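Asker: Sharing a model prediction with you, sequence too.
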Amino acid sequence: MITQLITVPTDGVELPGDLALPDSARAVVVFAHGSGSSRHSPRNRAVAAELHTAGLGTVLTDLLTRDEDRHDASTARHRFDIPLLARRVVDVVDWLETQPATEDLPVILFGASTGAAAALAAAAARQRRTLTVVSRGGRPDLAADALRDVRAPVLLIVGGRDPEVLRLNQAAARELSGPHSLRVVPGATHLFEEPGALEQVADIVKRWCEDRLDAVREAAPQT
């Protein structure tokens, strides 16, 4: 496992992040955290650790600078600025393409809460690089018109006891023109804090990503 601190240039600033690459990584997962969170989100880190066991690399970055984060804490302005967040996710994807260890790896975008909208908008902007998009308790509806431009398969995961977010995900799914699946974790609330809920999320994500990678390998021309 290779782990390193990284900085990604974007909008005239640099975003700190953590890159982890298992030996012979099959893909790299870019996390887009949700409202009021950061790259230190314990839920995203727990999922990332499980993904490493499946041979998937991970990148967790702060999408806001410290000044922006302080401002957002009192105004909640930036966390709902989907164009800003999406642009920064795109910059992370582009940065990965400049690095020898990740330049050829498929990219999986993983968004939570408002980060899901940013991940979907970034997927629409970087269709060639995006293998799939995963939303955990997300607000895909906030991606608005970008939903229709997403071509990569999309996995939407919602807690069974999160009815409003489930409704919003169902509505967003109807706007997606590409392949997609909506999975409900029984008994889970919005943050998946119930015992075993996050483990179910990680298992669903691993299986989904493995299926997408297998499909790409099977479709590749035989030599």
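Answerer: Good, I have the coordinates.

Asker: going forward, measure contacts and count neighbours with C-alpha atoms only.
Answerer: Fine.

Asker: so where do the helices sit in this protein?
Answerer: 42-52, 66-75, 82-96, 114-125, 163-175, 197-219 (DSSP state H).

Asker: Point out the most buried one among those.
Answerer: Among the helices of the chain, helix 114-125 has the highest mean neighbour count (mean count of other CA atoms under 10 Å), at a mean of 29.

Asker: Distance to A20 added to the helices of the chain, as CSV?
Answerer: Formatted as CSV, the helices of the chain follow (distance: least, CA to CA, whole Å):
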stretch, distance to A20
helix 42-52, 8
helix 66-75, 23
helix 82-96, 12
helix 114-125, 19
helix 163-175, 30
helix 197-219, 16
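
Asker: Against that first model, consider the following:
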Amino acid sequence: MQTQEVDVSDDYVQLKGLLTVTPESRAIVVFAHGSGSSRLSPRNQDVAQVLEQAGFATLLFDLLTAQEHALDVVSAEYRFNIALLARRLEGALDWLRTRADTRSLRIGLFGASTGASAALVAAAARQGEVKAIVSRGGRPDLAREALAHVAAPTLLIVGELDDEVIRLNRLAAAQMHCEHRIAIVPGATHLFEEPGTLEEAAHLARDWFVSKLGEPQPQL
């Protein structure tokens, strides 16, 4: 399984991405990272590796251009612009449909922090196209009215010690009508930095995607 550096053309910009896919892949998980992060997020890359080992294709890409990211670091102008982030994510889904190696793959979304709300908004707009969603330490509450329109089965993973985010996830879950579940990872804080906690979150995500996207072919 090889990873390609790609340019995801969308919204009149080109966004840097990392695409991993094999001829045996039957589904792809698209990652939406959180504020201040990028396709190079070590936590998302660790999760992606677990999914790839289970046979899934993955796409990690920057939701912001380099210039937007630099401005956001100073002003926080973009990180809570969920409409923009969701539109970029929808554009990535359209881009996948232009490629021969990805156009037929079932699609799951994995969102972290504010990227989770962008994933939910995009999924609400693309009912029938997005088949499953996983949020890790996410802010699904920021998806607001889109929550009631999400159709894809959704797993909300939260750290046991992340009290405020647990509360916000429960408030968001109460507004969802699709199949959904909150999974609490014991001993984990917001960034899942404690030993074994990110691995546990990755395995929860893998099992959810396997059950909702279909059993992929494991890669040896």
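Answerer: In hand now; what should we look at? Fair warning: this is a prediction, and the values are worked out from it, not measured in the lab.

Asker: ok, back up a step: nearest to P106 of the first structure, of the helices of the first structure?
Answerer: helix 197-219 (8.6 Å; CA to CA).

Asker: orientation of the closest one relative to helix 42-52 in degrees?
Answerer: Going by axes from the mean of the first three to the mean of the last three CA atoms, to 10 degrees, helix 197-219 of the first structure is angled at 40 degrees with respect to helix 42-52.

Asker: Any idea how far helix 197-219 of the first structure is from the middle of the chain?
Answerer: 13 Å (CA atoms, centre = their mean, to the nearest Å).

Asker: Ok, stretch 111-120 of the second structure next?
Answerer: On CA atoms, centre = their mean, the centre of stretch 111-120 of the second structure falls 6 Å from the chain's centre.

Asker: what's the closest of the helices of the first structure to I108 of the first structure?
Answerer: When the helices of the first structure are compared (using CA to CA), the closest one is helix 197-219, at 8.0 Å.

Asker: Would you enumerate the residues in contact with D69 of the first structure?
Answerer: 36, 78 (CA atoms under 8 Å, 6 or more residues apart in numbering).

Asker: so which of the helices of the first structure gets nearest V8 of the first structure?
Answerer: Per CA to CA, nearest to V8 of the first structure of the helices of the first structure: helix 82-96, 6.3 Å.

Asker: and the closest one, what other elements does it pack with?
Answerer: strand 2-10, strand 27-32, helix 114-125 (3 or more CA pairs under 8 Å, 6 or more residues apart in numbering; DSSP states H and E).

Asker: Now do the buried residues in the first one.
Answerer: By neighbour count with 16 or more other CA atoms under 10 Å, strand 2-10 of the first structure contains the buried residues 7-8, 10.

Asker: what about E193 of the first structure, how many residues close to it?
Answerer: 11 (other CA atoms under 10 Å).

Asker: Ok, V13 of the first structure next?
Answerer: V13 of the first structure, neighbours per other CA under 10 Å, totals 11.

Asker: Excluding chain neighbours, give the residue nearest to it in space.
Answerer: T65 (7.7 Å; CA to CA, 6 or more residues apart in numbering).

Asker: Over to M1 of the first structure?
Answerer: Nearest residue to M1 of the first structure, sequence neighbours excluded (CA to CA, 6+ apart): P22, at 4.2 Å.

Asker: thinking again about what came up before, with distance to V29 of the first structure as extra columns, can I get the buried residues of strand 2-10 of the first structure in JSON lines?
Answerer: JSON lines is the format used below for the buried residues of strand 2-10 of the first structure (distance: CA to CA, whole Å):
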{"residue": "T7", "distance to V29 of the first structure": "16"}
{"residue": "V8", "distance to V29 of the first structure": "15"}
{"residue": "T10", "distance to V29 of the first structure": "19"}
